[in-house]
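Enquirer: the sequence and its predicted three-dimensional model are supplied below.
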Amino acid sequence: MTEGPKIDVKQPRTKRGEKTMRKLLDAATAEFGERGFHEASVSSITTRAGIALGSFYTYFDSKDALFRALIHDLSGQIRSDASAAIAEETDPLTIEREALTAFLRFAAEHKEIYRIIDEAEFVDPEIYRYHYTTIAQRITGRLRKAAEDGKFVESAGEIEAWAVMGMNVFLGLRFAIWREEGDPAIDQIAQAANALIAKGLARAFSKRPPKV
């Protein structure tokens, strides 16, 4: 597993503090999403959050620290949504379909995430890599378990996981961020992507020989 990057956050000790931090993270999502990292300011973020400027430094040392924490938070939200969507599922194809559906819905509701994550490549490459690597690790784990259970081809692993994640990311870009009138419903998009996974990974469809 990839070791997580250090997140410079002063953890709140009270429920009120937790609410204040949540306000800051939500305000930062809107500010960075609209203006980008370099144009965003701490004062604008605190104004959006409706808190005093001095309260910001109770939790974060700088705008950079907040941005880093925000990427970590967004990654956690994606993980939580996917985990909830697949919690009761056992069929590997259904798991991948529901995980993608959850991501597409999240992206449609939080369109600013693409700008924020893309900007992280240049603002903080370490957290950018962490974001995608941890997602790929979760998918890898699911694919390997499916392979062990005899549901997916024995070769299913990290390469296939990155390919699945790449497909999901660009489906989100096209059909959540750049969505147009008349586009298929999210469930239909996830089903179409799932058919590609079935033909490429499911043992029943694959003609590739097993590993020796």
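Expert: Done, it's in. Numbers count the residues shown, from 1 in each chain.
Enquirer: could you use CA atoms for every contact and neighbour count after this?
Expert: Will do.
Enquirer: quick check: chain neighbours aside, which residue is closest to Phe60?
Expert: Spatial nearest neighbour of Phe60, excluding adjacent residues (CA to CA, 6 or more residues apart in numbering): Val9 at 5.6 Å.
Enquirer: which other residues reach the helix or strand encompassing Leu143?
Expert: Using DSSP states H and E, Leu143 maps to helix 125-148. Residues from elsewhere that reach helix 125-148, judged by CA atoms under 8 Å, 6 or more residues apart in numbering: 1-2, 4-5, 68, 71-72, 75, 79, 92, 117-118, 120-121, 152-158, 160-162, 165.
Enquirer: against that first model, consider the following:
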Amino acid sequence: MTRPESTALADEPSISPQTGRPLTKRGEATRRKLLEAAEVVFAEAGYHEASIVKITERAGIGLGTFYLYFDSKQAIFEDLVTDLNRRVRHAMAEEMAGATNRLAAERAGFAGFFRFTAEHPALYRVVREAEFVSPETLRLHYTRIVEGYESGLRAAQAAGEVDDALDPAVSAWALMGMGELIGMRFLLWERDATGEPPAQMPTEIFDAMMQFIDNALAARPERNG
């Protein structure tokens, strides 16, 4: 995947819903505990069966404290989608930091994406539930990824690294969809003999996917020359 725009990776200070002020370091740590607990609870129970009580119990934080950081169950759900989005883009960008060309960047970005989703399978369920719980947040999740992806493809076309006959917007959405569905099939659904999911994307699946992407994106001298 293409490296997301650096501005999209910047952390914005969290604001307390009660005071309207930025959180302290201690407050940020408490908020992080709540988000980590919410990630597990929403993934295991689903949005409608999840509750603030279950989240605070898992986080080991008092029920009253929850409302210093979030107004409602929907508020923490939406913040969780945003947080997962930020972290998966950061994982992709870190992997892509040393890429020297577009195809190398694609390989590195997808490696970062699959590594993150193997460690955080909740991403799939939480994002899909957002379609019904908070459609605006779902759209924000995908568009934040695609915006950087599309601009990267355009830059690669200008540099002669990607076929300039491709539509960057369509290509960005297609590649993102491919990564999500292949991750779902071979990370989320796959189980070993003990019933555990794989710790990483199988090498042969990853290589086959990248061969497909390389063939799809590679510059065509007869058209680009």
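Expert: The structure has been received and is ready for your questions. What you see is a predicted model, and the numbers here were worked out from it, not measured in a lab.
Enquirer: where does the TM-score land?
Expert: TM-score of the superposed chains, computed with TM-score structural alignment, normalised by the length of structure 1, equals 0.88; 204 aligned residues with a CA RMSD of 2.4 Å.
Enquirer: on that earlier part again, the residue nearest to Phe60 of structure 1 is in contact with Arg68, isn't it?
Expert: No. Counting by CA atoms under 8 Å, Val9 of structure 1 does not reach Arg68; the two are 9.3 Å apart.
Enquirer: and Trp173 of structure 2, how many neighbours?
Expert: 17 (other CA atoms under 10 Å).
Enquirer: quick one: map it onto structure 1.
Expert: Alignment note (TM-score structural alignment): Trp173 of structure 2 maps to Trp162 of structure 1.
Enquirer: next one: Arg86 of structure 2
Expert: Using TM-score structural alignment, Arg86 of structure 2 pairs with Gly76 in structure 1.
Enquirer: what is the burial count for that match?
Expert: 13.
Enquirer: in what helix or strand does it lie?
Expert: Here Gly76 of structure 1 is assigned to helix 63-86, by DSSP H and E.
Enquirer: okay, the next helix or strand after that helix sits on what stretch of structure 2?
Expert: Per DSSP H and E, the first helix or strand lying C-terminal to helix 63-86 of structure 1 is helix 92-109. When structure 2 is aligned by TM-score structural alignment, the counterpart of helix 92-109 of structure 1 is residues 102-119.
Enquirer: once aligned to structure 1, how far is that stretch on average?
Expert: When structure 1 is superposed, stretch 102-119 of structure 2 averages 0.9 Å from its matched positions, counting by mean CA distance after the TM-score superposition for structure 1.
Enquirer: how near is the counterpart of Ile55 of structure 2 in structure 1 to Gly200 of structure 1?
Expert: Under the alignment (TM-score structural alignment), Ile55 of structure 2 maps onto Ile45 of structure 1. For Ile45 of structure 1, the distance to Gly200 of structure 1 equals 45 Å [CA to CA, to the nearest Å].
Enquirer: comparing the two, which residue is more hemmed in?
Expert: Between Ile45 of structure 1 and Gly200, counted using other CA under 10 Å, the more crowded position is Ile45 (24 against 18).
Enquirer: that one contacts Ala28, doesn't it?
Expert: Yes. Using CA under 8 Å, Ile45 of structure 1 is in contact with Ala28, at 5.7 Å.
Enquirer: can you list the buried residues in the match of helix 92-109 of structure 1?
Expert: 102-118 (16 or more other CA atoms under 10 Å).
Enquirer: what does stretch 115-129 of structure 1 give?
Expert: Neighbour-count burial for stretch 115-129 of structure 1 flags Ile116, Ile117, Glu119, Ala120, Val123, Ile127, Tyr128 (criterion: 16+ other CA under 10 Å).
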